[in-house]
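**Student:** A predicted structure for the sequence below; I have some questions about it.
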Amino acid sequence: MRQEVSARISELNATYGSIEKVSDPEALAESIRELEAQAGDPSLWDDPSHAQKVTSALSAAQAKLRKLESLRGRLDDLPVMYELAEEEGDASIADSELEDLAAAIDALEVTTMLSGPYDEREAVLNIRSGAGGVDAADWAEMLMRMYTRWAEKHGHKVDVYDISYAEEAGIKSATFVVHGEYMYGQLSVEQGAHRLVRISPFDNQARRQTSFAEVEVLPVVEQTDSIEVPDSEIRVDVYRSSGPGGQSVNTTDSAVRLTHIPTGIVVTCQNEKSQIQNKASAMRVLQAKLLDRKRQEERAELDALGAGGNASWGNQMRSYVLHPYQMVKDLRTNYEVGDPSKVLDGDIDGFLEAGIRWRMAEGGANTGA
C-alpha cells in the first residue's frame, strides 16, 4: 500500500474514532432496544402524539446506527481493497472508495458539531427581497429554489407556507419548512444577507446590477418549548389566496394572517385549502419567531453582562458574482467556489460545512443557542 494512502487511512480511522466517542454506538443500540420495546406496546397508540414521537425517534436512531456501522465496515475493508488493487495493478476503484469514504466521514464529523439546544429541529426559512428592485425579487426566488433543490437532493421534504409574489417577477417574500433531523443546525449558518451581482435581465441596457435578499432561519417549535400565545394577543385576518393554486385555494377565504399585537410580528399562510390548517401552520411560524425573539433577548442580557460570544453573524454574509467573473464567496469563512450555477442548483454542502466549522472555531456560538 502506498505510504500516502496508508497515512490517509490512519487519519480517517482517527477521525472516525473521535466520532464514535461522541456518537457512542453502544448507547445508541441500547436506546434503540428501549424504543423498540415502547413501539411494541399495544397501548402506545392510545396517545397518537406520543406514539409519533416514539416511532420517529426509533427510525432516526436506527438510521444513525446503520450509518455508523456502515462507515466502520467500509473503513475496515479499505486496506483489503488496496491489497487486491495492488495485485490487479489498478487502484482506481479503491481510490474512488477512499475519496467517497473521506467525504462521508467528513460530513458525519460536521453533524457531531451540531450540539445546540435546537440543532436537531426542523427549520423554518423566511426569505425576503431587499435592495435592488425587481432584480432583488427575482434573486429572492432564486435563493428559494437553491434551498429547495438542496433539500430535494438530500431527500428532505419542503412545505411552503406562504409566498408573496412581486408584480413584475420573483417574490417579495416566502416562508417554508425543511423537514428532517438537524435541518436547523445545518441551515442556521445561512442566516443573513445574500448579495447577487450580475447583468440584469430586466435592464434593456444590460447594465450590471447588485441586489440583496435576506434569509432568516428559525427552529420549528415543539410543545415542550412553552411558547404560549394568548388569543387576546393575536389578531386573525382571513382573505382569499393569491398566486398559483387550485380552485378552492383561490376562490375561498382560506388564507390566514396572524398579527401578534404586543410585538407587531405578522405571519401569513395560504398553502392549504383549509382555513383551520393555514391558521395552525401560521401559528407554528409565529411561535418560532417568538421563540427566536426570546432567545435573542436572553443572549443580549448575557452579552450585557460580558458572558456572551459573537451573537451576530453580521449583515452581508455571502456574495454571488455572475459578472464580470464567476464566483460565490462566503465572507465569514472565505470559502469560495467558481461555479455559481452549481451552487444555485442546490450544491451548498461545502458552504454549510465551512459555516458550521467556522462557528465552532468562533467559540461554538450557535445562532440558535
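**Tutor:** Right, received. Where do you want to start? None of these values were measured; they are calculated from a predicted model. Numbers count the residues shown, from 1 in each chain.

**Student:** contacts, neighbours, all on C-alpha from now
**Tutor:** Will do.

**Student:** what's the longest strand in this protein?
**Tutor:** Across the chain, the strand with the greatest residue count (assigned by DSSP state E) is strand 208-219.

**Student:** which is the next helix or strand following that strand?
**Tutor:** As assigned by DSSP states H and E, the chain's next helix or strand after strand 208-219 is strand 234-239.

**Student:** can you list contacts of that following strand?
**Tutor:** Under the criterion Cα atoms under 8 Å, 6 or more residues apart in numbering, residues 252-261, 275 lie in contact with strand 234-239.

**Student:** can we see that at 10 Å?
**Tutor:** The contact list for strand 234-239, computed with Cα atoms under 10 Å, 6 or more residues apart in numbering, reads 250-262, 264-266, 268-270, 275, 278-279, 283.

**Student:** now do the contacts for the residue sitting furthest away from the middle of the chain.
**Tutor:** Summary for the chain: using Cα atoms, centre = their mean, the residue whose C-alpha lies farthest from the chain's mean C-alpha position is residue 87, with a distance of 44.7 Å. Neighbouring residues of residue 87 by Cα under 10 Å, 6+ apart: there are none.

**Student:** now it: how far from residue 103?
**Tutor:** When Cα to Cα, to the nearest Å is applied, the distance between residue 87 and residue 103 equals 26 Å.

**Student:** again, but for residue 37
**Tutor:** In this view, residue 37 and residue 103 are 35 Å apart by Cα to Cα.

**Student:** just to revisit the earlier point, packing partners for the longest strand of the chain?
**Tutor:** strand 123-129, helix 133-153, strand 171-178, helix 183-187, strand 192-199, helix 275-304, strand 316-321 (3 or more Cα pairs under 10 Å, 6 or more residues apart in numbering; DSSP states H and E).

**Student:** before we go on, here's another structure to hold up against the first:
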Amino acid sequence: MAADIDNDIETLDRTLTSIEAVLDVPSMRAEIAKLGEEVAAPDLWDDQANAQRVTSRLSRLQAEVEKVTKLRQRLDDLSVLVELAQEESDSATLAEASGEYKVLRDDLEVLEIRTLLNGEYDERDAVVSIRSGAGGVDAADFAEMLLRMYLRWAERHGYAVKILDTSYAEEAGLKSVTFEVSAPFAYGTLSVEGGTHRLVRISPFDNQGRRQTSFAAVEVIPLIESTDHIDVPESDIRVDVFRSSGPGGQSVNTTDSAVRITHLPTGLVVSMQDEKSQIQNRAAALRVLQSRLLLLKKQEEDAKKKELAGDVKASWGDQMRSYVLNPYQMVKDLRTEYEVGNPDAVFDGDIDGFLDAGIRWRRQAEQAAS
C-alpha cells in the first residue's frame, strides 16, 4: 500500500506541474501586480465599466493563483504525511493519507478541466436559451425540466442566475426561456450543452399512458462586454414593444414594457420582459443581441478556417444527449458516450460529469482538427 501511494503522489505531482505550466502562474502573478496598481489609482472609478473589468479580472486571477498554491501546499503536506507514516509504520496515518489523496485527486481533476477552457470567450458569463421543439406539450414540459436542471446546477455551485425572458406554453411548461449565468468560465463550461436534447418517457399528458419522445434545443452564447465593440446601427434593427405576460396569459403589468428587437440583416430576434421599464428591457435585449452577433461573427470565422483545413471528422451532432425514463432509466451523451443511470439526479442539477466529459471531448476534437 505504501509503494502504491508513493506512485500515486508522483502522478499527482506530474499533473499539478502540468497544470501550473498551462496556467502560467508566474504570468498570472505579474498580471495581478499590474492590476493591483490600477486598482490603487485614485481615478479608477471615473470609468466605472473599466473599473469593474479590472477589479473582476483581479479577483478571478487571485482566486486562481490561491487555488493552485493551496493545492501545491496540500500535495507537499501529503508527501510529508506519507513519509512520516512509513517511518513509524503507522497504519492509521497511512489510511488518513490515503483519504487525503483521494480528495486531492478529485480537486486536481476539477482544476485540470479548467485548463482546457482557453477559448477566446470561455471566461465570460453565459447567456443560455432553451426552446421547446417537436413533441407538443411534452416538449414544453421538457424545456421547463431543463431550465430547472441548469438552475439547480448553478445553485449547487453558488452561481448567480438571472432570468431574462420567459415564454410560457398554453397547457404546461415553456415555449422558451433565456437566462444569464454569472460565474468564472460560465460560457466555456456551459457551451458544451448547446444542441438538441431528447426526452423519452411515458407522457404524463397522455391519458392512454403512451411513451412519448420530445425535443428541446439549448443555445449558449458568451455575454457581451463593453470592450467588444459590436456596433448595431439603429437602421439595422426593428423594435417592437408589448405587454409582459405570465402563465396562462395573465398580465404581469399594465404597461407595454416588454421589448422585442429584430436584427434586420440577420433575422435574429431577441425578446426581453424581465426588467420593470421599457428602457431597461431595451438595453438588456440589445446586449443579448450583441452577444449573439459576436458569436455569429466567430462562427463565420471558424467556418472559413474549417473550409481551409478541409473535412474534419469530429463534429457536434445535432442530437447531443438523450434522457430516457422509460423503458429503462439512463441519461447518455451521444458525443462523449458518458452516461449515468440516475435521471432524477441529473434533472436535479448533477451534470458536472457531462460537462467535464464534453469539455474533454471538445478539446480532443479541436486537436484532431488542427
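**Tutor:** On my side now, so go ahead. As the structure is a computational prediction, the values presented were derived from the model and not from experiment.

**Student:** ok so, going back, which bit of structure 2 covers the longest strand of structure 1?
**Tutor:** Under TM-score structural alignment, strand 208-219 of structure 1 corresponds to residues 211-222 of structure 2.

**Student:** flag every buried residue along that stretch.
**Tutor:** Of all the residues in stretch 211-222 of structure 2, those buried under the rule 16 or more other Cα atoms under 10 Å are 212-222.

**Student:** need those in a markdown table (columns: distance to residue 11 of structure 2).
**Tutor:** Written out in a markdown table, the entries for those read as follows (distance: Cα to Cα, whole Å):
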| residue | distance to residue 11 of structure 2 |
| --- | --- |
| 212 | 47 |
| 213 | 45 |
| 214 | 45 |
| 215 | 43 |
| 216 | 42 |
| 217 | 40 |
| 218 | 38 |
| 219 | 38 |
| 220 | 35 |
| 221 | 36 |
| 222 | 35 |
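
**Student:** residue 192 of structure 2 -> structure 1?
**Tutor:** Counting by TM-score structural alignment, which is the criterion used here, residue 192 of structure 2 corresponds to residue 189 in structure 1.

**Student:** for my notes, confirm its match occurs in a strand.
**Tutor:** No. For residue 189 of structure 1, which was evaluated using DSSP: H, G, I helix; E, B strand; the rest coil, the result is helix, with no strand membership.

**Student:** excluding chain neighbours, what is closest to it?
**Tutor:** For residue 189 of structure 1, ignoring the flanking residues on the chain, the nearest one in space by Cα to Cα, 6 or more residues apart in numbering is residue 355 at 5.7 Å.

**Student:** could you pull up the residues touching the one you found?
**Tutor:** 186-190, 330, 332-335, 349, 361.

**Student:** so residue 365 of structure 1 touches residue 185, yeah?
**Tutor:** No. With the criterion set as Cα atoms under 10 Å, residue 365 of structure 1 and residue 185 do not qualify as a contacting pair; they are 11.6 Å apart.

**Student:** now do the longest strand of structure 1: distance to the chain's middle.
**Tutor:** Chain-centre distance of strand 208-219 of structure 1: 15 Å, with Cα atoms, centre = their mean, to the nearest Å.

**Student:** stretch 280-289 of structure 1 now?
**Tutor:** For stretch 280-289 of structure 1, the separation from the chain centroid amounts to 18 Å (computed by Cα atoms, centre = their mean).

**Student:** mean distance, it to its aligned residues in structure 2?
**Tutor:** Once fitted to structure 2, stretch 280-289 of structure 1 is off its aligned match by 1.1 Å on average (mean Cα distance after the TM-score superposition for structure 1).

**Student:** quick one: the residues in structure 2 that that stretch pairs up with.
**Tutor:** With TM-score structural alignment applied, stretch 280-289 of structure 1 matches the range 283-292 in structure 2.

**Student:** so where's the longest helix in structure 1?
**Tutor:** Counting residues, the longest helix found in structure 1 (DSSP state H) is helix 48-88.

**Student:** what's the helix or strand just after that one packed up against?
**Tutor:** Toward the C-terminus, helix 48-88 of structure 1 is succeeded by helix 92-111 as the next helix or strand (DSSP H and E). Identification of packing neighbours for helix 92-111 of structure 1 by 3+ Cα pairs under 10 Å, 6+ apart yields helix 3-23, helix 48-88, helix 183-187, helix 349-361.

**Student:** centroid-nearest residue for structure 2?
**Tutor:** The structure's structure 2 has its C-alpha centroid closest to residue 190; by Cα atoms, centre = their mean the separation is 2.2 Å.

**Student:** coming back round to it: aligned counterpart of the residue nearest to residue 189 of structure 1 in structure 2, please.
**Tutor:** Counting by TM-score structural alignment, residue 355 of structure 1 lines up with residue 358 in structure 2.

**Student:** same check on residue 109 of structure 1?
**Tutor:** Under the alignment (TM-score structural alignment), residue 109 of structure 1 pairs with residue 112 of structure 2.

**Student:** and its match, how far is that from residue 336 of structure 2?
**Tutor:** Following Cα to Cα, the distance that separates residue 112 of structure 2 from residue 336 of structure 2 is 18 Å.

**Student:** next: residue 66 of structure 2.
**Tutor:** In this structure, residue 66 of structure 2 lies at 32 Å from residue 336 of structure 2, with Cα to Cα as the measure.

**Student:** next: residue 3 of structure 2.
**Tutor:** Counting by Cα to Cα, the separation of residue 3 of structure 2 from residue 336 of structure 2 is 34 Å.

**Student:** pick out whichever of these two has more residues nearby.
**Tutor:** Legend: neighbour count by other Cα atoms under 10 Å for residue 3 of structure 2 and residue 336, higher for residue 336 (16 against 8).

**Student:** so what's the more buried one up against?
**Tutor:** Here residue 336 of structure 2 is in contact with 320-321, 354, 357-362 (criterion: Cα under 10 Å, 6+ apart).

**Student:** for those residues, work out which two are farthest apart.
**Tutor:** Spatially, the most separated pair among those is 321 and 360, at 15.9 Å (Cα to Cα).

**Student:** measure the mean distance from stretch 94-108 of structure 2 to structure 1 post-superposition.
**Tutor:** With the two structures superposed, stretch 94-108 of structure 2 lies on average 2.3 Å from its match in structure 1, counting by mean Cα distance after the TM-score superposition for structure 1.
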